[in-house]
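Enquirer: need the 3D shape of this:
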Amino acid sequence: MELNGRVVVVTGGATGIGAAVCRAAARAGAAGVVAVYARSAEEAERVAAEAGAAGGTGLAVRADVADDAQVRELAATVLERFGRVDVLVNNAGTTRAVGHEDLDGLTDDIWREVLDVNLLGAFRCVRAFAPALRAAGGAVVNVSSISAYRAGGSSIAYGVSKAALSQLTRNLAAALGPEVRVNAVAPGTVATRWQTQLHGEQGFAERSAAERASVPLRRTSTPEQVAEVVLGLARMDMVTGEALIVDGGKHVMY
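Expert: Below you'll find the model as predicted:
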């Protein structure tokens, strides 16, 4: 699939990896780029404007992926505006920092919140956009995490939600083929606001510096590098049901 002339929808498209995917899709010639946001309205509008400046049409749409009615309204809005959807990037995510040993701290409410966004949110979006994606012969890329593969990350709930998202990717690849391809990207540490909110500026600087000392590629991933992989998977016409780790090779050292 070439992205020129296509319509790309990115949940969590206002900041970080999602914003980088929106910008990269616009530079690749997408006719429409939809930055979906739940809270970051100003940032989403900025990303949409940047997409428009690159030659296509940028659109910022508010929708909480934890709310099925909002997701279905999102799909209707995009189809009314563009008439088609070629690529859906499920990037919206959330977490709550809870130490893995703190089982009592990981409440049922936290489990529900994390799974509702990270797992069910992706499913809701695929379900809502499936008819349009089938009609376009489109692609879905889910943003998972290295936490899907190892006992680390911000909480047990987060890692489990991402592991489940990777399995959802495989199931959806089987369910939506042959018209729609479904893949996932699993980033390791990425230099985003997400990380500084979790660890603080100084804390993240120290963690990423320590990681670079041992990671084979000796660098921390940027949102733009992850976006390159996301759009690469969208382009790969014979690849489906796969999850590609993007962590500078750190996973081979675990």
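Enquirer: switch to C-alpha atoms for all contacts and neighbour counts from now on
Expert: Noted.
Enquirer: which residue of the chain sits farthest from its center?
Expert: When distances to the mean C-alpha position of the chain are computed (Cα atoms, centre = their mean), the maximum falls on residue 104, with 29.2 Å.
Enquirer: isn't residue 28 right up against residue 4?
Expert: Yes - with contact defined as Cα atoms under 8 Å, residue 28 counts as touching residue 4 (6.1 Å).
Enquirer: more neighbours: which of the two?
Expert: Per other Cα atoms under 10 Å, whichever of residue 28 and residue 4 has more neighbours is residue 28, with 18 against 15.
Enquirer: let me see the ranges of the helices in this structure.
Expert: 16-27, 41-53, 68-82, 108-115, 121-136, 156-176, 193-199, 201-212, 223-235 (DSSP state H).
Enquirer: out of the ones you listed, the one nearest residue 10 is which?
Expert: With respect to residue 10, and counting by Cα to Cα, the nearest of the helices of the chain is helix 16-27 at 6.2 Å.
Enquirer: just want the angle from that closest one to helix 223-235.
Expert: In terms of direction (axes from the mean of the first three to the mean of the last three Cα atoms, to 10 degrees), helix 16-27 departs from helix 223-235 by 60 degrees.
Enquirer: give the buried residues for helix 16-27.
Expert: By neighbour count with 16 or more other Cα atoms under 10 Å, helix 16-27 contains the buried residues 16, 17, 18, 19, 20, 21, 22, 23, 24, 25, 26, 27.
Enquirer: please provide the structure for the following sequence as well, for comparison with the first:
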Amino acid sequence: MESENLPVALVTGAARGIGKGIAASLLRAGWSVVLTDVDEPAGQAAAEKLARLGTVEFIPMDVSDEASVMACIERIEGDFGQLDGLVNNAGMADPDNGPIEQLSLEAWNRKLGTNLTGAFLVAKHCIPMLRESGGAIVNIASTRAVQSEAHTEAYAASKGGLVALTHALAVSLGPTIRVNAVSPGWIDTRDNAQQQSDPLRAVDHQQHAVGRVGQPRDIGALVVFLLGPAAGFVTGQNLVADGGMTRQMIYVE
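Expert: Sure thing, here's the model as predicted:
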């Protein structure tokens, strides 16, 4: 597949939600985009919908399986011959693991295997092409890396580890490859029809200093910036995009 000399980005976990929103933002900004996901039908449907915005390809991939990762990267190299940006977005989204004393080792390992080890594996195998292009990596972490609800240990640990992995990679891979993280807060990932038929409550929006819950495009815009040349002096950072929610002190009266 020809990318027409456009920069090429890989977005993992892009069949829906924040990943799909990031892919749309990159396409609008003039990137060619490779979407990956374990959900092949949803990933293919997302690629077909996004194709109106530019050059897009879907490749099924399980980020926790190194053989699957290697096969995907080999296909990208064959189809595009280059990689300029990597967005490690794939993850198990449900943060609730129940009481810690009931959390199985299997469930713990599964969440870390996808959310944290998956980012390591994809970065590891993308580095040769990113070095060649002088590209950049963005890891999608979470505000749960810095604050928690009860019973979210596995998710919080995976996202906290992803923030630490970000600055470690930035030091190891610089100056050729920049590496940053974005930590989204509350992002409404439902489709437009669902948002209109079942709108969020006023109190949901009021918890944010900007007066609203976030949308995938808010994260997409930040990723476009971080992957591009305008962010050439930014690396090793975790940029929180949460509408100010983690800065707003809330006292229940």
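Enquirer: report the TM-score for the pair.
Expert: TM-score for the superposed chains, counting by TM-score structural alignment, normalised by the length of the second structure: 0.88, backed by 237 aligned residues with a Cα RMSD of 2.0 Å.
Enquirer: make a markdown table out of the buried residues of helix 16-27 of the first structure and add distance to residue 153 of the first structure.
Expert: Listed next are the buried residues of helix 16-27 of the first structure as a markdown table, based on distance: Cα to Cα, whole Å:
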| residue | distance to residue 153 of the first structure |
| --- | --- |
| 16 | 18 |
| 17 | 17 |
| 18 | 20 |
| 19 | 22 |
| 20 | 22 |
| 21 | 23 |
| 22 | 26 |
| 23 | 27 |
| 24 | 27 |
| 25 | 29 |
| 26 | 31 |
| 27 | 32 |
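Enquirer: and which of those residues is nearest to residue 196 of the first structure?
Expert: residue 16 (11.4 Å).
Enquirer: quick check: the closest one touching residue 192?
Expert: Yes - applying Cα under 8 Å, one finds residue 16 of the first structure in contact with residue 192, separated by 5.4 Å.
Enquirer: anything in contact with each of these two?
Expert: residue 223 (Cα atoms under 8 Å, 6 or more residues apart in numbering).
Enquirer: returning to that earlier point: how about the residue farthest from the centre of the first structure, what's its partner in the second structure?
Expert: Under the alignment (TM-score structural alignment), residue 104 of the first structure maps onto residue 101 of the second structure.
Enquirer: distance of its match from residue 89 of the second structure?
Expert: 29 Å (Cα to Cα, to the nearest Å).
Enquirer: then residue 238 of the second structure?
Expert: 14 Å.
Enquirer: of these two, which one has the most company?
Expert: residue 89 (25 against 22).
Enquirer: that one corresponds to which position in the first structure?
Expert: Match for residue 89 of the second structure (TM-score structural alignment): residue 91.
Enquirer: go on, residue 78 of the second structure?
Expert: Per TM-score structural alignment, residue 78 of the second structure is aligned with residue 80.
Enquirer: how many neighbours does that match have?
Expert: Neighbour tally, residue 80 of the first structure, other Cα under 10 Å: 10.
Enquirer: cool, residue 118 of the first structure as well?
Expert: Residues within reach of residue 118 of the first structure, counting by other Cα under 10 Å, total 28.
Enquirer: does it touch residue 94 like I think?
Expert: Yes - using Cα under 8 Å, residue 118 of the first structure makes contact with residue 94 at a distance of 6.6 Å.
Enquirer: in the second structure, what residue corresponds to residue 211 of the first structure?
Expert: Applying TM-score structural alignment, one finds that residue 211 of the first structure aligns to residue 204 in the second structure.
Enquirer: number of residues surrounding that match?
Expert: By the criterion of other Cα under 10 Å, residue 204 of the second structure has 12 neighbours.
Enquirer: now do residue 135 of the second structure
Expert: 25.
Enquirer: tell me how far it lies from residue 189 of the second structure.
Expert: Taking Cα to Cα, one finds residue 135 of the second structure at 28 Å from residue 189 of the second structure.
Enquirer: same question for residue 210 of the second structure.
Expert: Taken as Cα to Cα, the span from residue 210 of the second structure to residue 189 of the second structure is 18 Å.
Enquirer: go on, residue 75 of the second structure?
Expert: Taking Cα to Cα, one finds residue 75 of the second structure at 29 Å from residue 189 of the second structure.
Enquirer: one more: residue 47 of the second structure?
Expert: On the measure of Cα to Cα, residue 47 of the second structure and residue 189 of the second structure end up 17 Å apart.
Enquirer: these two: who's more crowded?
Expert: For residue 47 of the second structure and residue 189, the more surrounded residue by other Cα under 10 Å is residue 47, and the numbers stand at 25 against 18.
Enquirer: what sits against that one?
Expert: Contacts of residue 47 of the second structure (Cα under 8 Å, 6+ apart): 15, 35, 56, 57, 58.
Enquirer: overlap between those and the first structure?
Expert: When the contacts of residue 47 of the second structure are mapped onto the first structure and checked using both residues aligned by TM-score structural alignment, their matches' Cα atoms under 8 Å, the preserved contacts are 35, 56, 57, 58.
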